[in-house]
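Asks: sequence first, predicted model second:
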Amino acid sequence: MRIAQLTYSTKPRGGVVHTLALAEALATRGHEVEVWTLGRGDDTAFFRPVDPRVRVRVVPFPSLDGEGVGQRIERSIELMAAALDADADIVHAQDCISANAALRRGIPVVRTIHHLDTFTTPQLVACHDRAVIEPVARLCVSRAVSREVEQAYGVRPEVIANGVDAERFGGASEPSAAGARERWRTQLGDYVLALGGIEPRKGSIDLLDAFALVRDAHPDVRLVFGGGETLFDYREYRERFEARAVELGIHPTVLGPVDDDALPALVAAARVLAFVSTKEGFGLAAMEALAASTPVVARDLPVIREVFGDAVLYASTPAEIAARLDEVLRGAAQTDTAGGVALARAHTWDRAARAHEEFYAHVPQRTAR
């Protein structure tokens, strides 16, 4: 089968990680796979090497000074649509930008809806809604999000859960990787880790408030934020975050994007992963942490309950988040490390690829042109 996977960025966001891992798993299973993406700024390749069996097509997307979010979204769609000439049986978009690009070219497209967003920018609202309504087939990575889509749009996507590279993250917790973990601990000391950058959806300010409640009991523990690449302009939220940190007297360490090779050790060396997003589609970063035997404190959301069951500690408010963090840092938390590892290892990309094969075979309108 000839399969084109579409994504909007070369950066290590969850949907991009999903795109590459799925493409590689499908190629391993003998399919002819190419990945289309936008190369923002000077990017000419993805954040990590890609299996050479997968053809990578990077569409140049030069930066423009003074461009607003809506203009950037529209230009993203236009440039990808103009370049897109995928000769494939299935064209599968992993986000609303790439889905809109395919639709603008008149290409029947499959869409994975990782989660629903609420936007106010008109271009984003239109992009988001069209990319749910108009694809010929839809997927979600959890039942909870599929139900949300059905309630909001009257269509119910099928569900294929994410995979996770459990072997890579699990290896970071092995004795052979002690040196890599120690390098992070030498740099950061003991730390609570949050991944995904500083964004409203990641609950970053809630985590600041929670950390303020536990720092006196754990004065040697640092709050660390890793990751953070996005199309959207979160400067206002970042300013509120920084003002709140000053008000609380907290000095978080903000690493920004972390090299892909260094990420597993960063996760494995953390005392706990704080995964307090207000909205998620699956929770890939939390699953990677479980694979690395790192405890997870997660926001109590239906999707997290569905995917993780009893493998994580749940909290909703900053006070509850603080209480769960304190339990982990004191060594008093009841966590099933072995069960978490087993859960992560059960979510393989090969299993996900097999499920996608079956799904593609029943797409009502094949996308070959």
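Replies: Right, received. Where do you want to start?
Asks: contacts and neighbour counts: CA atoms only from here.
Replies: Fine.
Asks: so residue 326 sits against residue 215, correct?
Replies: No: using CA atoms under 8 Å, residue 326 is not in contact with residue 215; the gap is 9.1 Å.
Asks: which one of these two has more residues nearby?
Replies: Between residue 326 and residue 215, residue 326 has the larger neighbour count (other CA atoms under 10 Å), namely 20 against 16.
Asks: how about the more buried one: what's its closest non-neighbour residue?
Replies: Distances taken as CA to CA, 6 or more residues apart in numbering put residue 214 closest to residue 326, at 6.3 Å, once the chain neighbours are dropped.
Asks: could you check how far that neighbour is from residue 103?
Replies: Distance of residue 214 to residue 103, given as CA to CA, to the nearest Å: 49 Å.
Asks: count of residues packed around the nearest residue to residue 227 once chain neighbours are set aside?
Replies: Spatial nearest neighbour of residue 227, excluding adjacent residues (CA to CA, 6+ apart): residue 257 at 4.0 Å. By the criterion of other CA under 10 Å, residue 257 has 19 neighbours.
Asks: so residue 297 makes contact with residue 274?
Replies: Yes: Residue 297 is within contact range of residue 274, at 5.1 Å (criterion: CA under 8 Å).
Asks: what is in contact with the two at once?
Replies: Any residue near both residue 297 and residue 274 by CA atoms under 8 Å, 6 or more residues apart in numbering counts here, and that gives residue 325.
Asks: between the two, which is the more surrounded one?
Replies: Shown here are residue 297 and residue 274; by other CA under 10 Å, residue 274 has more neighbours (29 against 24).
Asks: what is the subsequent helix or strand relative to whichever strand or helix holds that one?
Replies: In this structure, residue 274 is located in strand 272-275 according to DSSP states H and E. As assigned by DSSP H and E, the chain's next helix or strand after strand 272-275 is helix 284-291.
Asks: can you pull the buried residues of that following helix?
Replies: Neighbour counts over helix 284-291 (16 or more other CA atoms under 10 Å) mark 284-291 as buried.
Asks: structure two is appended below for comparative analysis:
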Amino acid sequence: MRIALLSYSTKPRGGVVHTLALAEALAAAGQDVTVWTLGRGGDQAFFRRVDPAVRQRIVPFPDGPSEETVGERVLRSIATLRAAFDPAPYDITHAQDCISANAVDRCVRTVHHIDHFTTPELAACHERALTTPYAHVCVSRTVAAELADGWGLKAEVIPNGVAFERFSAAAEDGAGRAAWGSRIGRRYVLSVGGIEPRKGSLDLLEAYALLRERRPDVRLVIAGGETLFDYRDYRTRWEARAAELGVEPLILGAVPDDELPTLVAAADAFAFPSVKEGFGLAAMEALAARVPLVVRDLPVLREVFGDAARFAATPEALATELDHAFGAPDPARRAAGRALAARHTWAEAARRHLAFYRSLLA
């Protein structure tokens, strides 16, 4: 089967991680797979090495004028990918996000989560990316139900896989974990995803200040953060609030892919206070690395993580649960998390995608 997977970036965001891992698993299953994406800022390759069995088509996307708005950049992204992509050679065209779904006329679409935009261009892009595709995949039942309730669309539910071996092995890598411990200088709570509204970054900051009252030696470390959207105003508010609270989190930015597993494995707790998620891939990676996990109390995260995580609805509860995670060992919860992560394989995700593709072609 000739399959095109379309994404919007080469950067290490959750949807891009998903796209590459799925592409490699489909290729390992004997399929002819090409990944299409935009090379922003001069990028000519993805953030990590991709299996040579997967073809790559990275469409140049130069920076726009300094006054370009987010809406204008999104429309230019769609137009650039549309001009470059030819669907003719492919049996299946599978878009993984709003931008790539708008750039093609007929596609399967994975809806990772449902956003609610107020910018007119983004709202229109989001609506078209839901209603135009002829078939839909969701990574959780909760998002599939949201799609059905809001738009009357039926989606195939295929959960994410996780690079279990990479993150599990990092838990055994004493040298790698020691290197991060030495660099950070103290025990730490880790959050991956950057500083942005959807990630609940302000709530995490409030929780960290409360946690510091109980555990003054703990550091908050934030990794990741490359995104298409402009969150400078939110970041300014976050920095001002950190100064008011008298806390200084360590902001790492994007971490090299080969260093991320040991960064995760060396953490004493993983915080995942997102207000909107479809699955929680970074949190599942933390479970694979045997790190205690505290997540926001959302229906989708209850569905995905069950007894493997601690849940918190407020900054106060988040601080309390992080404190518990730093406290007495919880071997039953840790074992449940490791077993849960081990069950989510990309090979199984690829198998289910192929069955779905074949049903569509039939």
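Replies: Ah, there it is. If you're wondering where the values come from, they're calculated on a predicted model, not measured in any experiment.
Asks: which residue lines up with the residue nearest to residue 227 of the first structure in the second structure?
Replies: In the second structure, residue 257 of the first structure lines up with residue 254, judged by TM-score structural alignment.
Asks: and for residue 126 of the first structure?
Replies: Under the alignment (TM-score structural alignment), residue 126 of the first structure maps onto residue 124 of the second structure.
Asks: Three-state assignment for its match, please.
Replies: Put simply, residue 124 of the second structure is helix when judged by DSSP: H, G, I helix; E, B strand; the rest coil.
Asks: could you tell me how far it is located from residue 132 of the second structure?
Replies: Applying CA to CA to residue 124 of the second structure and residue 132 of the second structure gives a distance of 12 Å.
Asks: of those two, give the one with the bigger neighbour count.
Replies: It is residue 132, of residue 124 of the second structure and residue 132, that has more neighbours when counted by other CA under 10 Å, with 16 against 13.
Asks: for the more buried one, what are its contacts?
Replies: 105-106.
Asks: ditto for the one 5 residues further on
Replies: Contacts of residue 137 of the second structure were listed using CA under 8 Å, 6+ apart, and they are 108-111, 144, 155-158.
Asks: now do the helices in the stretch 1-150 of the second structure.
Replies: Counting by DSSP state H, counting those that start in this stretch, one finds helices in the stretch 1-150 of the second structure at the ranges 14-28, 70-84, 98-102, 120-131, 141-151.
Asks: tell me the residues of the first structure aligned with the shortest one.
Replies: Counting by TM-score structural alignment, helix 98-102 of the second structure falls onto residues 96-100 of the first structure.
Asks: just the buried residues of that stretch, please?
Replies: Buried residues in stretch 96-100 of the first structure, counted by 16+ other CA under 10 Å: 96-100.
Asks: and the contacts of it?
Replies: For stretch 96-100 of the first structure, the external contacting residues (CA under 8 Å, 6+ apart) are 6-8, 73, 76-77, 80-81, 92-93, 109, 111, 127-128, 130-132, 135.
Asks: try it again at 7 Å.
Replies: Residues from elsewhere that reach stretch 96-100 of the first structure (CA atoms under 7 Å, 6 or more residues apart in numbering): 6-8, 76-77, 93, 109, 111, 127-128, 131.
Asks: top of those residues by neighbour count?
Replies: Neighbour counts for the contacts of stretch 96-100 of the first structure peak at residue 6, which has 32 neighbours (criterion: other CA under 10 Å).
Asks: so it sits against residue 36, correct?
Replies: Yes: judged on CA atoms under 7 Å, residue 6 of the first structure makes contact with residue 36 at a distance of 4.8 Å.
Asks: before we move on, the earlier item: how much space separates the residue nearest to residue 326 of the first structure from residue 38 of the first structure?
Replies: Separation of residue 214 of the first structure from residue 38 of the first structure (CA to CA): 42 Å.
Asks: one more: residue 152 of the first structure?
Replies: For residue 152 of the first structure, the distance to residue 38 of the first structure equals 29 Å [CA to CA].
Asks: compare these two (neighbour count), which wins?
Replies: Using other CA under 10 Å, the more surrounded residue of residue 152 of the first structure and residue 38 is residue 38, with 26 against 11.
Asks: can you report how many residues neighbour the nearest residue to the more buried one once chain neighbours are set aside?
Replies: Distances taken as CA to CA, 6+ apart place residue 59 nearest to residue 38 of the first structure, at 4.8 Å, with adjacent residues excluded. Each residue near residue 59 of the first structure was counted by other CA under 10 Å, and the total is 23.
Asks: try residue 308 of the second structure
Replies: With other CA under 10 Å as criterion, residue 308 of the second structure counts 23.
Asks: ok, the contacts of residue 137 of the second structure vs residue 198 of the second structure, which is closest?
Replies: residue 111 (15.9 Å; CA to CA).
Asks: how close does the aligned residue in the first structure for residue 157 of the second structure get to residue 191 of the first structure?
Replies: Superposed on the first structure with TM-score structural alignment, residue 157 of the second structure falls opposite residue 159. Per CA to CA, residue 159 of the first structure is found 35 Å from residue 191 of the first structure.
Asks: identify all contacting residues around stretch 142-161 of the first structure.
Replies: 115, 138-141, 281-282, 302-303, 352, 355.
Asks: what do you get if the cut-off is 10 Å, keeping everything else the same?
Replies: If you take CA atoms under 10 Å, 6 or more residues apart in numbering as the criterion, stretch 142-161 of the first structure is touched by 111-116, 129, 132-133, 137-141, 162, 279-283, 301-307, 347-349, 351-356, 359.
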